[in-house]
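**Q** just a sequence and a predicted model for now, questions to come.
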Amino acid sequence: MNVELCLDLQVASKAHDLPSSEQLQHWASSALKGLREHAEISVRIVDNDESQELNFQYRQKDKPTNVLSFPADLPPELELPLLGDLVICAPVVTREAAEQQKELFAHWAHMVVHGTLHLLGYDHINDSDAEIMEQLETEILTGMGFPPPYESVA
């Protein structure tokens, strides 16, 4: 099943080496494959200040974070393809990729897939849910040719 994805991209970051709209679209579509035929997602790329502000406002954590997911809260009878919004903090993604010795765009792809799965209702609050989500992320990312996201670099 092909995925028809409408991705609205907002860049509110001064960071360089950001993925293209086409890359973001491909990564999100790969996360949706087999799960949704039609979807609309907004992706906003931000810097530390905006990420920290949103993370504090919505999660009571006073620090920037890699990705925040805001699922659309629509009544089911509307049957709209709107999944929700992702806010990705470019400096955090860049820092984490370096710390974890991962290729930058491999980590970007992971954040987009991770956030998209959250929009679909997947979570990692408890161990069993985390195991399911991590397995799915690994399948999606390795299917695109990226290394498994949760393996340590030796």
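**A** Great, that's in hand.
**Q** contacts, neighbours, all on C-alpha from now
**A** Noted.
**Q** quick one: end-to-end length of stretch 115-132, please.
**A** 15 Å (CA to CA, to the nearest Å).
**Q** show me what counts as buried in it.
**A** 115-120, 122-123 (16 or more other CA atoms under 10 Å).
**Q** and for stretch 130-143?
**A** 133-134, 136-141.
**Q** Throw these into a markdown table and include secondary structure and distance to residue 57, thanks.
**A** Compiled in a markdown table, the buried residues of stretch 130-143 are given as follows (DSSP: H, G, I helix; E, B strand; the rest coil; distance: CA to CA, whole Å):
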| residue | secondary structure | distance to residue 57 |
| --- | --- | --- |
| 133 | helix | 25 |
| 134 | helix | 27 |
| 136 | helix | 29 |
| 137 | helix | 27 |
| 138 | helix | 30 |
| 139 | helix | 33 |
| 140 | helix | 31 |
| 141 | helix | 30 |
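**Q** let's bring in a second model and compare:
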Amino acid sequence: MSILTVDIQRATEGDQLPEDEQLQRWAETAWRQDHDSEVTLRLVDEEESRELNHQYRGKDRPTNVLSFPFEAPAGITMSLAGDLVICAPVVAREAKEQGKSLQAHWAHMVVHGMLHLQGYDHIGDSEADLMEALEIRLLGQFGISNPYETEESEPNS
């Protein structure tokens, strides 16, 4: 069993942010590698998220999660997975808009970002299907339902 060290940085405040233990547990659950590693998980406000999203993705708006995989220089071996930057206000807004619990959406963003750090992506349909299926399975371990189901697809009661 590999060990994942999660360094949590809180660059924003709020009374509805997940506890460190929750963030650690979600990140560890999504760690699919057979070697020890370390990840920095930074919780930010909209301004920092927008700046990073603009600088690295060319999009001048805040986003829910940004993943920055670590790429060691040739010949250097380091046990760093990379950095995750999660925008607390965007996560809160999306959870409300999508009718999801805030905790479930936080878990999804951590799992989603951790999978990106490990090379998973959702650019093509087959990649998206694989990544989404894995997210659904991992979130299910916490009793969290499929985050990709919409309210319209649920049966009426």
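**A** It's in. The shown structure was predicted, so the numbers you read here are calculated from the model rather than taken from an experiment.
**Q** quick TM-score on the pair, please.
**A** With the length set by TM-score structural alignment, normalised by the length of structure 1, the two chains reach a TM-score of 0.93; 152 aligned residues with a CA RMSD of 1.3 Å.
**Q** inside helices: which ones of the buried residues of stretch 115-132 of structure 1?
**A** 115-119 (DSSP state H).
**Q** which of the residues you listed sit farthest apart?
**A** 115 and 119 (6.4 Å; CA to CA).
**Q** shared neighbours, the two?
**A** Common contacts of residue 115 of structure 1 and residue 119 (CA atoms under 8 Å, 6 or more residues apart in numbering): residue 69.
**Q** and which of the buried residues of stretch 130-143 of structure 1 is nearest residue 18 of structure 1?
**A** residue 141 (18.4 Å).
**Q** which among the ones in helices among the buried residues of stretch 115-132 of structure 1 gets closest to residue 103 of structure 1?
**A** Nearest to residue 103 of structure 1 among those, counting by CA to CA, is residue 115 at 18.6 Å.
**Q** which residues of structure 2 fall in helices?
**A** Going by DSSP H, structure 2 shows helices at 20-30, 46-57, 88-98, 102-117, 125-140.
**Q** the first one vs structure 1, average distance?
**A** Pointing back at helix 20-30 of structure 2 there. Averaged over the aligned pairs, helix 20-30 of structure 2 sits 0.5 Å from structure 1 after superposition, using mean CA distance after the TM-score superposition for structure 1.
**Q** any chance of the buried residues of stretch 115-132 of structure 1 in JSON lines, with distance to residue 95 of structure 1 too?
**A** Listed next are the buried residues of stretch 115-132 of structure 1 as JSON lines, based on distance: CA to CA, whole Å:
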{"residue": "115", "distance to residue 95 of structure 1": "18"}
{"residue": "116", "distance to residue 95 of structure 1": "21"}
{"residue": "117", "distance to residue 95 of structure 1": "22"}
{"residue": "118", "distance to residue 95 of structure 1": "22"}
{"residue": "119", "distance to residue 95 of structure 1": "24"}
{"residue": "120", "distance to residue 95 of structure 1": "27"}
{"residue": "122", "distance to residue 95 of structure 1": "25"}
{"residue": "123", "distance to residue 95 of structure 1": "24"}
